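J.: coords below, sequence missing:
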């Protein structure tokens, strides 16, 4: 259960970073938009692992012998990508126009973009025979709550927290990937 909670936190960090940035850029963001934005991020973080899990279950008979390596590679790739994005000096800074969650089109795109890694996590869960419904509910709920507070937090402070959250999330995903690999090897 601790692994699922850690995965939930790490997956929520991208959406949290977006919600904080959106709060910073839209200091007068009304409660309706905060709740709607949090719901979108949470809903996509719920549904993407479910989709990944069903895709994985379809193909699991073909990959059972090396599924732990795939789970390790996927989680390490996602975690590494988060680390590189957070550390990279050439990272493009998001402007207020790009993170305006009052526009439903922007919100939809941001919710998809921040939940793609959850698809890979769902695929990884299917490969290690982890049930998906409770983890997906935890991941989605955690994302909703964190984003809700992220919007409010963002209205009050600067951007300094954004990169730190991605680094923590990336390290957690890589650590969980290593844990899965070691459990199957040992």
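T.: The structure has been received and is ready for your questions. None of the values given here were measured: they were computed from a predicted structure.
J.: going forward, measure contacts between C-alpha atoms and count neighbours the same way
T.: Noted.
J.: Could you pull out the buried residues of stretch 59-68?
T.: For stretch 59-68, burial by neighbour count (16 or more other CA atoms under 10 Å) applies to 60, 67, 68.
J.: which residues in the chain form strands?
T.: With DSSP state E, there are no strands along the chain.
J.: quick one, longest helix in it?
T.: helix 31-63 (DSSP state H).
J.: how about residue 82, what does it touch?
T.: Counting by CA atoms under 8 Å, 6 or more residues apart in numbering, residue 82 touches 166, 167, 169, 170.
J.: Can I get those in CSV including distance to residue 148 and neighbour count?
T.: Shown next, in CSV, are the contacts of residue 82 (distance: CA to CA, whole Å; neighbours: other CA atoms under 10 Å):
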residue, distance to residue 148, neighbour count
166, 18, 27
167, 21, 21
169, 18, 26
170, 22, 27
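J.: So which of those sit within helices?
T.: Using DSSP H, the members of the contacts of residue 82 that fall within helices are 166, 167, 169, 170.
J.: here comes the other one, which I'd like you to weigh against the first:
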């Protein structure tokens, strides 16, 4: 029974990592940067569950009242910025030639952290029902790592097929993730 529960938690909590990887992966990613992004997503998800577990004992009502609003605002800002940059890149396409665009490490860390906010709430819930938090943190973290790599691979295929216009769609995905956070 716990195996099915772990699988379901992992799938649900890794969807945001997968979606964010598709959104950010539309720009070039080196193998090293892809590994860093997958690792930061996995660690963020796993640590968010553990942190939620600990915070659940101290400030459950405060955290759960505002976490979805924070995630919404941050994802909409990052997604909006990506859409803006995509529009500006399309307008000035001829000015820059074949310049390779990449996301910075801070942006990758930021997105990994923001997409893990829902795991914080899950960690609070798991703490309240005394689940084995180390096991959940580890399995969900591994799932987020794998989901991020899968999303980056898919994004590479999409961007080579559809070109730079797809980056605008990536920003829209992050905005949609932010809106989804309001329903949590």
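T.: That came through, no problem. Owing to the predicted nature of the structure, the values given are computational and were not obtained by experimental measurement.
J.: follow-up on the earlier one: and the contacts of residue 82 of the first structure as a markdown table, adding distance to residue 114 of the first structure?
T.: Below are the contacts of residue 82 of the first structure laid out as a markdown table (distance: CA to CA, whole Å):
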| residue | distance to residue 114 of the first structure |
| --- | --- |
| 166 | 11 |
| 167 | 15 |
| 169 | 12 |
| 170 | 13 |
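J.: Just give me the closest of the residues you listed to residue 157 of the first structure.
T.: Distance ranking of the contacts of residue 82 of the first structure against residue 157 of the first structure, using CA to CA, places residue 166 first at 17.3 Å.
J.: In this structure the closest one contacts residue 15, no?
T.: No. At 9.9 Å, residue 166 of the first structure does not count as touching residue 15 under the criterion of CA atoms under 8 Å.
J.: Which stretch of the first structure lines up against the strand or helix carrying residue 94 of the second structure?
T.: According to DSSP states H and E, residue 94 of the second structure maps onto helix 93-96. Helix 93-96 of the second structure corresponds to no residues in the first structure, going by TM-score structural alignment.
J.: What are the boundaries of the helices in the second structure?
T.: Counting by DSSP H, the helices of the second structure are 2-24, 31-91, 93-96, 105-114, 117-128, 133-162, 166-181.
J.: distance between the second one and the chain's centre?
T.: Spelled out, that is helix 31-91 of the second structure. Relative to the mean C-alpha coordinate of its chain, helix 31-91 of the second structure is positioned 6 Å out (CA atoms, centre = their mean, to the nearest Å).
J.: tell me the angle of that helix relative to helix 117-128?
T.: For helix 31-91 of the second structure against helix 117-128, the angle by axes from the mean of the first three to the mean of the last three CA atoms, to 10 degrees is 140 degrees.
J.: Excluding covalently adjacent residues, which one is nearest to residue 16 of the second structure?
T.: Take residue 16 of the second structure and drop its neighbours on the chain: the residue closest to it by CA to CA, 6 or more residues apart in numbering is residue 115, 5.8 Å away.
J.: aligned partner of the one you found in the first structure?
T.: Using TM-score structural alignment, the partner of residue 115 of the second structure in the first structure is residue 114.
J.: My understanding was that that match contacts residue 10; is that so?
T.: No. Using CA under 8 Å, residue 114 of the first structure is not in contact with residue 10, being 11.3 Å away.
J.: In terms of neighbours, single out the busier of these two.
T.: Ranked by neighbour count (other CA atoms under 10 Å), residue 114 of the first structure and residue 10 place residue 10 first, with 27 against 20.
J.: Map that one onto the second structure.
T.: Correspondence of residue 10 of the first structure to the second structure, assessed by TM-score structural alignment: residue 12.
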